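*Asks:* Build the 3D model from these lines:
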Amino acid sequence: MPKIAYNEKGFKQDSLDLIDEINEIVDDFTNQGYTLTLRQVYYQLVSRDFIRNNEKSYNRIKYLVNDGRLAGLIDWEAIVDRTRTLRKFPSWDTPEDLLRAAANQYKVDMWENQPAHVEVWVEKDALIDIVANACEVYDVPHFSCRGYTSQSEMWQAAQRFRSAEEQGRGIVVIHLGDHDPSGIDMSRDIEDRLNMFGADVVFKRIALNWDQILEYTPPPNPTKLTDSRSSDYVRKFGHECWELDALSPNVIAGLITDEIEEYIDWPQWKDQKAREDYEKKALSQIVYEYSIKSTGGGERRTCRCYQCEREFQYTDSDILFFEKYELNCLVCPECKELTEVIDADVARKELENEYGVDF
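*Replies:* Below you'll find the predicted structure:
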């Protein structure tokens, strides 16, 4: 990944040491398949006791990452801003590329015959990629609430859930949010409004919960007393609160995966996966046939008939029929027998090895 210098920067040794730690954290999670946000990097530094957990430290890391990138010391692709992304419409170089992309991306609804309709909702947009990675494995819809969910989206969700209910499926909403006055209240708000709109939902808040705070000891923040919900929160949990971002991405993904698996009917799942594999293979065959036809039959090759030992030419299009039945053979135009397709040079080599003579 690119480390590109655009400006010369002078760093004190303690800043260089901190940049080394940032790179180590980034590399560690990159190797696990995660790209961190700036705030996640910050919390990793806090949890490893490299910095204090306060606004001054966060601002220091923010400016240090910025300067470190400009100086070519931190990878430009290593830390992501998930709230600002370019949206581009897809395009392809050839019709074959489009067909191949469609075949590769083809998926059936793995939950079509499952007893439950499951969705994962997360409070913060900054964590949506981590949630998406966990959900992709099991084809689960996921959604970033971005704080309190809008009335429009809540109503749309209720209609979606009611439709699934009419098909005889139970509805499960898995929710993740901060452990602070508003984050706790958001879970209540989601459940209440979905019920108001007529959706019968099993609501599961799987993070961030008190037992996880005790287990993983994420760094705390002071509770915002300006939050109108703070008095009840302080009475129950004290003057500290915790952000979901402070948990390791692996922990968040593991919590999601464990909860999703509770609702899977595995025999149905395997049947649906077998159907997907079969249909995907059929699409790949269509792409292959199109590719051969669009290139005039493909490259011409020479092979030797094992029956009459004569050589003849064939193209990729000649063996399409046989490949459908997983046969690697052709009808010899001379003796009319089925013969294995093998390049002439390879055939000669095999005969030389077998009989010890030159052909």
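*Asks:* contacts and neighbour counts: CA atoms only from here.
*Replies:* OK.
*Asks:* After the lengthiest helix in the chain, heading C-terminal, what element do we hit next?
*Replies:* In the chain, with assignment by DSSP state H, the single longest helix is helix 266-294. Once helix 266-294 ends, the next helix or strand along the chain (criterion: DSSP states H and E) is strand 301-304.
*Asks:* Report all helices and strands that that next one contacts.
*Replies:* When contacts are defined as 3 or more Cα pairs under 8 Å, 6 or more residues apart in numbering; DSSP states H and E, strand 301-304 packs onto strand 311-314, helix 344-355.
*Asks:* Among these, which comes closest to Asn221?
*Replies:* Closest to Asn221 of the helices and strands packed on strand 301-304 is helix 344-355 (Cα to Cα; 70.7 Å).
*Asks:* Any idea how far the closest one is from the middle of the chain?
*Replies:* Computed by Cα atoms, centre = their mean, to the nearest Å, the chain-centroid distance of helix 344-355 equals 48 Å.
*Asks:* What is it packed up against?
*Replies:* Counting by 3+ Cα pairs under 8 Å, 6+ apart, helix 344-355 packs on strand 301-304.
*Asks:* Swap in 10 Å and give it another go.
*Replies:* On a contact count with 3 or more Cα pairs under 10 Å, 6 or more residues apart in numbering; DSSP states H and E, helix 344-355 meets strand 301-304, strand 311-314.
*Asks:* which of the helices and strands packed on strand 301-304 is buried the deepest?
*Replies:* Among those, strand 311-314 has the highest mean neighbour count (mean count of other Cα atoms under 10 Å), at a mean of 15.
*Asks:* hmm, back to that, buried ones in the longest helix of the chain?
*Replies:* 268-269, 272-273, 276, 279-280, 283-285, 287-292 (16 or more other Cα atoms under 10 Å).
*Asks:* Tell me the one of these nearest Cys241?
*Replies:* Nearest to Cys241 among the buried residues of helix 266-294, with distances taken as Cα to Cα, is Trp269, at 39.6 Å.
*Asks:* How about the closest one, nearest residue that isn't a chain neighbour?
*Replies:* Excluding its sequence neighbours, the residue lying closest to Trp269 (Cα to Cα, 6 or more residues apart in numbering) is Met110, at 6.5 Å.
*Asks:* how much space between the one you found and Lys270?
*Replies:* Here the criterion is Cα to Cα, to the nearest Å. By it, Met110 lies 9 Å from Lys270.
*Asks:* Here is the second sequence; please produce its structure so I can put it next to the first one:
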Amino acid sequence: MSKITASRKKRNRGYIEGYKPNAKTRQLLEQAQVVLQEYRKYWPLTCRQIFYRMVGAHGYDKTEAAYGRLCHHLANARRGKLIPFEAIRDDGVTTYSLGHFDDRDAFLRHVRQLGEGYTRNRLAAQHVHMEVWCEAAGMLPQLHRVAEWYSVPVYSSGGFDSLTAKKRLADRICAMEKEAVILHLGDYDPSGVSIFDSVAADVTAFVEADRPHGLVSVEFERVALTSEQVHDNDLPTAPAKATDSRSKTWTGGTCQLEALPPNVIADILEEAIKRRINWMQFVEDLDAEEQDRVMIGGLLPAPESMGAV
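*Replies:* The predicted model follows:
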């Protein structure tokens, strides 16, 4: 039986104490820190977003090898405490949280916090249900900050072509019993566009078959990335992959969503949401939310009855 041994290659574990990158790496990290500071309000950024900003602003090589080097140095800089961990998101972790409490007092504190932070679903009374779907899971926190004010949920579409995901989406739409709009953000390439078109057709077919009445419908809008946005923002492109059979009918280059600056993506998404909002209803919901919060506050357990906080 062969013996399995760990790699002899030394890898960093935990923090890097006394991290001192060489001059060339320091220059690279200084450029990355300029990008992070410029887009501070959109943290966490993905490594790919930092990469594209450096390609455009600092002439960094637009190659996968250069991207790999940047990711390596960014990881070391975080371990070395030169860059805050919360500035970058590079995880793909799925978490199942537990609604458990240390004791009764912890539960009562939780209930009071929920009541004090009560927010009405501002989409519930609108004539249309909206959802945001994005290929890049790392961008979800940025998109959530835009959509949260309007109570629009945000999903990662990494499994967008999953039959289960498509059926669940169709079931949610049918349960809403009204029009639905799916706002999608993804790469501009043959694969991304083809999957988007296929999913739109598949979900629409499920909705039309299962809807409780004719007023239930679904519309898919590709918010980003489009050929017009690539052109208007002078984004870097690459040839379509020759190994992708869908490239045969593709015209022009391809481009990744993360090539768009974070602020531009946020503006594009917010505009797409605002176009669908009934503002009279929205203001009514904000007023009702405040009244609800006052009423809920009167029903909550008093702080003194909850033990030490």
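*Asks:* Just give the TM-score of the two.
*Replies:* In this superposition the chains share a TM-score of 0.84, using TM-score structural alignment, normalised by the length of structure 2; 283 aligned residues with a Cα RMSD of 2.2 Å.
*Asks:* now the helices and strands packed on helix 344-355 of structure 1 in JSON lines, with distance to Leu70 of structure 1?
*Replies:* Output for those, formatted as JSON lines (distance: least, Cα to Cα, whole Å):
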{"stretch": "strand 301-304", "distance to Leu70 of structure 1": "55"}
{"stretch": "strand 311-314", "distance to Leu70 of structure 1": "58"}
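*Asks:* Would you mind telling me which of those is nearest Ser231 of structure 1?
*Replies:* That would be strand 301-304 among these, by Cα to Cα, at 80.3 Å.
*Asks:* That closest one maps to which residues in structure 2?
*Replies:* The counterpart of strand 301-304 of structure 1 in structure 2, using TM-score structural alignment, is absent.
*Asks:* Buried residues of that strand, list them for me.
*Replies:* For strand 301-304 of structure 1, burial by neighbour count (16+ other Cα under 10 Å) applies to 303-304.
*Asks:* same thing with stretch 143-150 of structure 1?
*Replies:* For stretch 143-150 of structure 1, a neighbour-count test (16+ other Cα under 10 Å) marks 143-145, 148-149 as buried.
*Asks:* among the residues you listed, which two are most distant?
*Replies:* Pairwise distances across the buried residues of stretch 143-150 of structure 1 (Cα to Cα) peak at 12.4 Å, for the pair Phe143 and Tyr148.
*Asks:* and the most centrally placed residue in structure 2, what does it touch?
*Replies:* With distances taken as Cα atoms, centre = their mean, Leu140 lies nearest the centre of structure 2, 1.4 Å away. Going by Cα atoms under 10 Å, 6 or more residues apart in numbering, Leu140 of structure 2 touches 44-45, 89, 132-134, 146, 154-156.
*Asks:* which one of these has the most neighbours?
*Replies:* For those, the largest neighbour count, defined by other Cα atoms under 10 Å, is 25 neighbours, found at Leu45.
*Asks:* What's the separation between the counterpart of that one in structure 1 and Ser15 of structure 1?
*Replies:* Alignment note: Leu45 of structure 2 maps to Leu36 in structure 1; criterion TM-score structural alignment. Applying Cα to Cα, the value for Leu36 of structure 1 to Ser15 of structure 1 is 20 Å.
*Asks:* Also Thr85 of structure 1?
*Replies:* When Thr85 of structure 1 is compared with Ser15 of structure 1 (using Cα to Cα), they lie 29 Å apart.
*Asks:* In terms of neighbours, single out the busier of these two.
*Replies:* More crowded of Thr85 of structure 1 and Ser15, by other Cα under 10 Å: Ser15, with 15 against 8.
*Asks:* got the buried residues for the helix or strand hosting that one?
*Replies:* Remark: Ser15 of structure 1 resides in helix 13-31, with elements defined by DSSP H and E. For helix 13-31 of structure 1, burial by neighbour count (16+ other Cα under 10 Å) applies to 18-19, 21-23, 25-27, 29.
*Asks:* Among these, which one sits closest to Gly183 of structure 1?
*Replies:* Phe29 (26.0 Å).
*Asks:* ok, that closest one to Pro249 of structure 1 distance?
*Replies:* From Phe29 of structure 1 over to Pro249 of structure 1 (counting by Cα to Cα), the distance is 8 Å.
*Asks:* which residues are in contact with both of Phe143 and Tyr148 of structure 1?
*Replies:* 123-124.
*Asks:* Give me the aligned partner of Glu119 of structure 1 over in structure 2.
*Replies:* When structure 2 is aligned by TM-score structural alignment, Glu119 of structure 1 is paired with Glu131.
*Asks:* no no, Thr83 of structure 1
*Replies:* Match for Thr83 of structure 1 (TM-score structural alignment): Gly92.
*Asks:* So that match sits against Gly138, correct?
*Replies:* Yes - between Gly92 of structure 2 and Gly138 there is a contact under Cα atoms under 10 Å: 7.5 Å.
*Asks:* between those two, which one's more packed in?
*Replies:* A count of neighbours by other Cα under 10 Å puts Gly138 above the other of Gly92 of structure 2 and Gly138, at 21 against 9.
*Asks:* residues contacting that one?
*Replies:* 44-49, 88-92, 156.
*Asks:* circling back to that earlier point, how about the nearest residue to the match of Leu45 of structure 2, chain neighbours excluded?
*Replies:* Nearest non-adjacent residue to Leu36 of structure 1, counting by Cα to Cα, 6+ apart: Ile79, 5.3 Å away.
*Asks:* now swap in Lys62 of structure 2 and tell me
*Replies:* Val55 (6.2 Å).
*Asks:* Make sure the one you found is indeed in a helix.
*Replies:* Yes - when DSSP: H, G, I helix; E, B strand; the rest coil is applied, Val55 of structure 2 is found to be in a helix.
*Asks:* That one maps to what in structure 1?
*Replies:* Using TM-score structural alignment, Val55 of structure 2 pairs with Val46 in structure 1.
*Asks:* With Asn22 of structure 2 instead?
*Replies:* Aligned by TM-score structural alignment, Asn22 of structure 2 pairs with Lys12 of structure 1.
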